[in-house]
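Asks: Got a sequence here, can you build the structure:
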Amino acid sequence: MSSTERERFLAGVHVGVLAVDGSGPAAAPLAVPIWYAYRPGGLVTVLTGRDSVKAGRIRAAGRFTLCVQQEQPPCRYVSVAGPVVAIEDRIDPAERAALAHRYLPPATALSYLAATAEQLVADIAVRMRPERWLGADFSSIAERL
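Replies: Alright, predicted model coming up:
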């Protein structure tokens, strides 16, 4: 994939898998599914609980990796890693609503936002600047099958 194709793919709607190192010699990396937001040329943003394992590990590591994929043929994926450039303690309600509407149908998004309104004060926004990109598009292989 070209850099433009990778960025366009990452900007699409996919559930990402966030990975972050553990601390100590016995700790395994943490890898969990997560909603995210990204626009080409911008920052990757994830919302997570202030006191979550994810948040603690991200704070300690100062960086994380996000991998997104398309499982249906032709399979594609993009993995991006970089430093955390901001952790915001207050989430803009409009940003949270935009994320819910990115992943859910309109009526479901509204219900989700109402049912989880307390997350506005319980969550943080984590912003990462993409530095390392990996990606593959298996379209050419799929065409030969």
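
Asks: going forward, measure contacts and count neighbours with C-alpha atoms only.
Replies: OK.

Asks: For Tyr112, the count of nearby residues, please.
Replies: Tyr112 has 15 neighbouring residues, counting by other CA atoms under 10 Å.

Asks: That one: helix or strand, and which one exactly?
Replies: helix 106-115 (DSSP states H and E).

Asks: And for the following helix or strand past that helix, what's in contact with it?
Replies: Downstream of helix 106-115, the next assigned helix or strand under DSSP H and E is helix 119-122. The contact list for helix 119-122 (CA atoms under 8 Å, 6 or more residues apart in numbering) reads 49-50, 90-93, 96.

Asks: picking up where we left off before, how distant is the helix holding Tyr112 from the center of its chain?
Replies: Centre-to-centre, helix 106-115 and its host chain are 20 Å apart (CA atoms, centre = their mean, to the nearest Å).

Asks: Next, the buried residues of that helix.
Replies: 109, 113 (16 or more other CA atoms under 10 Å).

Asks: likewise stretch 12-29?
Replies: Across stretch 12-29, burial judged by 16+ other CA under 10 Å covers 13-22.

Asks: One more sequence to fold, the one below, so I can look at both together:
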Amino acid sequence: MSRTMTAAEREDFLAQPHIGVLSVASDGDRPPLTVPVWYAYQPGGNLTFFTGTQGRTARKTALLERAGRLSFCVQSPEPPYRYVTVEGTVVGADRSPSAEDVAAIAGRYLPEDVARGVAEEETGNASGTFVLFTVRPDRWLSADFG
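Replies: Have a look, this model is predicted:
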């Protein structure tokens, strides 16, 4: 049996460094694009994540900018199973994020020195490799099977 998380439980869970799964409306007759991403979240604030602007990731960026809204799910793959889904509105798309902004997200998943190296390499690239998206949470879904 599951229960809905309280607001505090939901926000604490989302603030942990899980992998998020982004889903955004697609173009044409294709189903929604759904991909894993690294993200950052501070309780009570907005959700942030970055995408690329080249190759396969360029489609994700274009779809996010066109749709302006998304669903974002974070789950715990081990018992007790829990998940939080955010339905939100894109309120920012920074095409020139600072190395500090990128390192703040990458540093949740990589050692600090590696995260800093990735951030400096990618943000120093003249082709503008990353777009930092900011999403305002509009609706929440959650479950705790514990």
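
Asks: Point me to the helix or strand that includes the aligned partner of Ala37 of the first structure in the second structure.
Replies: Using TM-score structural alignment, the partner of Ala37 of the first structure in the second structure is Ala40. Element membership for Ala40 of the second structure (DSSP H and E) is strand 39-41.

Asks: Show me what that strand is packed against.
Replies: Contacts defined by 3 or more CA pairs under 8 Å, 6 or more residues apart in numbering; DSSP states H and E place strand 39-41 of the second structure against helix 7-15, strand 47-52, helix 99-106.

Asks: And that strand against the first structure, how far off on average?
Replies: Once the two are superposed, strand 39-41 of the second structure sits an average of 0.7 Å from its aligned residues in the first structure (mean CA distance after the TM-score superposition for the first structure).

Asks: residues making contact with that strand?
Replies: For strand 39-41 of the second structure, the external contacting residues (CA under 8 Å, 6+ apart) are 14-15, 17, 19-20, 47-50, 104-105, 108.

Asks: One more pass at 10 Å, please.
Replies: The contact list for strand 39-41 of the second structure (CA atoms under 10 Å, 6 or more residues apart in numbering) reads 11-22, 46-50, 74, 101-102, 104-109, 132-135.

Asks: Minimum distance to Arg30 of the second structure: which of the helices and strands packed on strand 39-41 of the second structure has it?
Replies: Proximity to Arg30 of the second structure (CA to CA) singles out strand 47-52 among those, at 20.2 Å.

Asks: what lines up against Ile91 of the first structure once you look at the second structure?
Replies: So Ile91 of the first structure corresponds to Pro97, using TM-score structural alignment.

Asks: I figured that match hits Phe50, correct?
Replies: Yes. The pair Pro97 of the second structure / Phe50 is scored as a contact, 8.9 Å apart, by CA atoms under 10 Å.

Asks: Can you tell me which residue is spatially central in the first structure?
Replies: Tyr36 (3.5 Å; CA atoms, centre = their mean).

Asks: Assign Ala142 of the first structure to helix, strand or coil.
Replies: Of the three states, Ala142 of the first structure takes helix under DSSP: H, G, I helix; E, B strand; the rest coil.

Asks: Leu64 of the second structure too?
Replies: Per three-state DSSP, the local secondary structure of Leu64 of the second structure is helix.

Asks: if I look at it, how far off is Leu22 of the second structure?
Replies: For Leu64 of the second structure, the distance to Leu22 of the second structure (CA to CA, to the nearest Å) stands at 10 Å.

Asks: Can you work out which residues contact both of the two?
Replies: Counting by CA under 10 Å, 6+ apart, the residues touching both Leu64 of the second structure and Leu22 are 33, 70.

Asks: looking at the helices and strands packed on strand 39-41 of the second structure, which is closest to Pro80 of the second structure?
Replies: Per CA to CA, nearest to Pro80 of the second structure of those: helix 7-15, 12.5 Å.
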